[in-house]
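Novice: Structure for the following, please:
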Amino acid sequence: MVTKMYYGEILLICFCSIYSVQTLPVTMVRRQLMLLSSTMVHGYEIMQQQKPYLIEFFKRNNVSEVIFVPYAKVNGDYDGYTKMMADAIATFELQTSVKGLHTFDDPVEAIKAAQCIYIGGGNSFVLLKKLYDLNLVELIHKRVLEDGMAYMGSSAGSNVATRSIQTTNDMPIIYPPSFDALNLVPFNINPHYIDADKNSTHKGETREDRIKEFHIINEAAVLGLPEGTLLAVDDNKATLKGIANARLFTRTESREYQPESDLSFLLEK
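Specialist: Prediction:
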């Protein structure tokens, strides 16, 4: 049983409520993670920009079957969502089968037996609530960090891989029991990150503004991953991959990193 080690208070402005964040501990045993900003990238078919990195990931971890977790899909078309991802993975020509978690009679037993899980994008609040409802949060944490199960996430699936979903871009359309996520890494991610357009006439908050608001109350680093980037984690080594620079935010500064940058220091906190 994973115990809860950290207690803190955060304020989510859009709810005007106070939530307790109690993160699962990172046990630092063995991590095999691919955390994508998104599967869709301008100028590419689905998952094709990331294809070389994902092929290497599947081969390194001897993945013959992927359990796809479609629960971030708000409209509930889990079959269609799973087929779309299975078709994309089929282009890797690795003979890797893809099965939707929703097709199993017992999701807990399916995760216990899984070689690799892939949690897709959609709404992070809907996704995390479903993971809690199915009693999968602590189980996935344990399977990845203690058993070495490979983990792939995209967008919302990358959000829930971190310490919390506090830096998602999604509308809070449903209440999960907590903002605490899988805590496979001890920092936050902002998928689909985009810098402000200096020529824009838009007067609303920028993505950077929102992350700065997060840091008024929270200390965790936030990695802004633009579309076309991913974070590859192999044991205790984290490497930025892709075709764009990522931006790392802390309470005191932000810094840009180019693809192939070593971000392993983020795993130490």
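Novice: Only C-alpha atoms from now on, for both contacts and neighbour counts.
Specialist: Noted.
Novice: Name the nearest residue to Ser97, sequence neighbours excluded.
Specialist: Glu65 (4.7 Å; CA to CA, 6 or more residues apart in numbering).
Novice: I'd like the distance between that neighbour and Lys73.
Specialist: Using CA to CA, to the nearest Å, Glu65 is found at 21 Å from Lys73.
Novice: Also this sequence, please, to line up against the first:
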Amino acid sequence: MPGDVLLLSNSRPPGGAVPFAHAREVLAGHLGDRTVWFVPYALADHDAYFAWVAEALGVDLRPLHREPDPAATAATAEAVFVGGGNTFRLLHDVRRLGILDALRSNDASRYTGSSAGTNLAQPAIHTTNDMPIVDPGGLDALARVPFHVNPHYLDPDPASTHQGETREERIHEFHEMNPGPVVGLREGAWLHRTGDTLALGGNTARLFRRGEEPVELAAGTDLSWLISS
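Specialist: The predicted structure follows:
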């Protein structure tokens, strides 16, 4: 059976500065006492990023980027944590280094993603919010879940003077070209797949399906149908 998956919208709690303070309990249960390899490629300064997350998590976290052969380590890792940053840079580097294929082959590993790391767990990175600062050589990702997620989902603000597309409009544009459901994860929310069960935790979310009105999801909602349909 594929390894369990935890997908966080963000690393900092809403209104807080302490990384992952909002998700300590679910992270502890998900990671347990496993050795966790941190994948830092979404940010430019890998060492600083690793140190920041290692101090915050308090688990046996190890830096994948310091391994002589990161792909070989990823291929046998019992758990990986893929951090946030720019999704295009992340996908570019894990593809270039062979880590993407290694993680695909090691789908029994326990996967944790935050923001860009959550995007990497999807079939493709179509619903990221990030600028394409580098060509990642294709948009296909890990497909650790069979649906799409929009981390950092923001509701339309009627008082805003911004004239560009809202997140909701961008997701509707996605559905003009693609059929799959999209979960808009608000800050502080996460999706946790354990075996054949998928649940929303931490905060509310918004579910978008092609040709249908968006649906509000309460924290605790059982979304197992998203991985079984």
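Novice: residue in the second structure matching Gly80 of the first structure?
Specialist: Counting by TM-score structural alignment, Gly80 of the first structure corresponds to Ala48 in the second structure.
Novice: Quick check: which element contains Lys99 of the first structure?
Specialist: Lys99 of the first structure belongs to strand 97-100 when assigned by DSSP states H and E.
Novice: okay, and that strand goes to which residues in the second structure?
Specialist: By TM-score structural alignment, strand 97-100 of the first structure lines up with residues 60-63 in the second structure.
Novice: Skipping its backbone neighbours, what lies nearest Lys212 of the first structure in space?
Specialist: Here the residue nearest Lys212 of the first structure, using CA to CA, 6+ apart, is Arg251, at 7.4 Å.
Novice: Kindly state which residue of the second structure is aligned to the one you found.
Specialist: For Arg251 of the first structure, the residue aligned by TM-score structural alignment is Arg210.
Novice: do Leu12 of the first structure as well
Specialist: Aligned partner of Leu12 of the first structure by TM-score structural alignment: none.
Novice: separation between Leu12 of the first structure and Ile165 of the first structure?
Specialist: 11 Å.
Novice: Tell me which of those two has more neighbours.
Specialist: Using other CA atoms under 10 Å, the more surrounded residue of Leu12 of the first structure and Ile165 is Ile165, with 24 against 13.
Novice: which position in the second structure aligns with the more buried one?
Specialist: Under TM-score structural alignment, Ile165 of the first structure pairs with Ile125 in the second structure.
Novice: picking up where we left off before, if I pick the match of Arg251 of the first structure, what's in contact with it?
Specialist: If you count contacts by CA atoms under 8 Å, 6 or more residues apart in numbering, Arg210 of the second structure has them with 172, 175-176, 179-181.
Novice: how about the strands of the first structure, start to end?
Specialist: 8-12, 17-21, 32-36, 65-69, 97-100, 116-119, 150-154, 188-191, 222-225, 229-234, 237-242, 246-249, 254-257 (DSSP state E).
Novice: returning to what we had before: show me which of the contacts of Arg210 of the second structure are buried.
Specialist: For the contacts of Arg210 of the second structure, a burial check counting by 16 or more other CA atoms under 10 Å picks out 172, 175, 181.
Novice: Give me the subset of those lying in helices.
Specialist: 172, 175 (DSSP state H).
Novice: Distance to Gly164 of the second structure added to the buried ones among the contacts of Arg210 of the second structure, as JSON lines?
Specialist: Formatted as JSON lines, those follow (distance: CA to CA, whole Å):
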{"residue": "His172", "distance to Gly164 of the second structure": "14"}
{"residue": "His175", "distance to Gly164 of the second structure": "18"}
{"residue": "Pro181", "distance to Gly164 of the second structure": "23"}
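Novice: ok, the buried ones among the contacts of Arg210 of the second structure vs Glu187 of the second structure, which is closest?
Specialist: Closest approach to Glu187 of the second structure among these (CA to CA): Pro181, at 19.2 Å.
Novice: Looking for the alignment partner of that closest one in the first structure.
Specialist: So, by TM-score structural alignment, Pro181 of the second structure is matched to Ala221.
Novice: can you pull the contacts of the closest residue to its match other than its chain neighbours?
Specialist: Closest residue in space to Ala221 of the first structure, ignoring its immediate chain neighbours: Thr250 at 4.9 Å, by CA to CA, 6+ apart. Counting by CA under 8 Å, 6+ apart, Thr250 of the first structure touches 215, 219-222.
Novice: just the residues you listed now: which is nearest Met152 of the first structure?
Specialist: Nearest member of the contacts of Thr250 of the first structure to Met152 of the first structure, counting by CA to CA, is Val222, at 18.9 Å.
Novice: sorry, back to before: which residues does the match of strand 97-100 of the first structure contact?
Specialist: Contact with stretch 60-63 of the second structure is made by 33-40, 50, 54, as judged by CA under 8 Å, 6+ apart.
Novice: any idea how far Asp209 of the first structure is from the residue nearest the centre of the first structure?
Specialist: Among the residues of the first structure, the one closest to the centroid is Ser158, at 0.8 Å (CA atoms, centre = their mean). Distance of Ser158 of the first structure to Asp209 of the first structure, computed by CA to CA: 21 Å.
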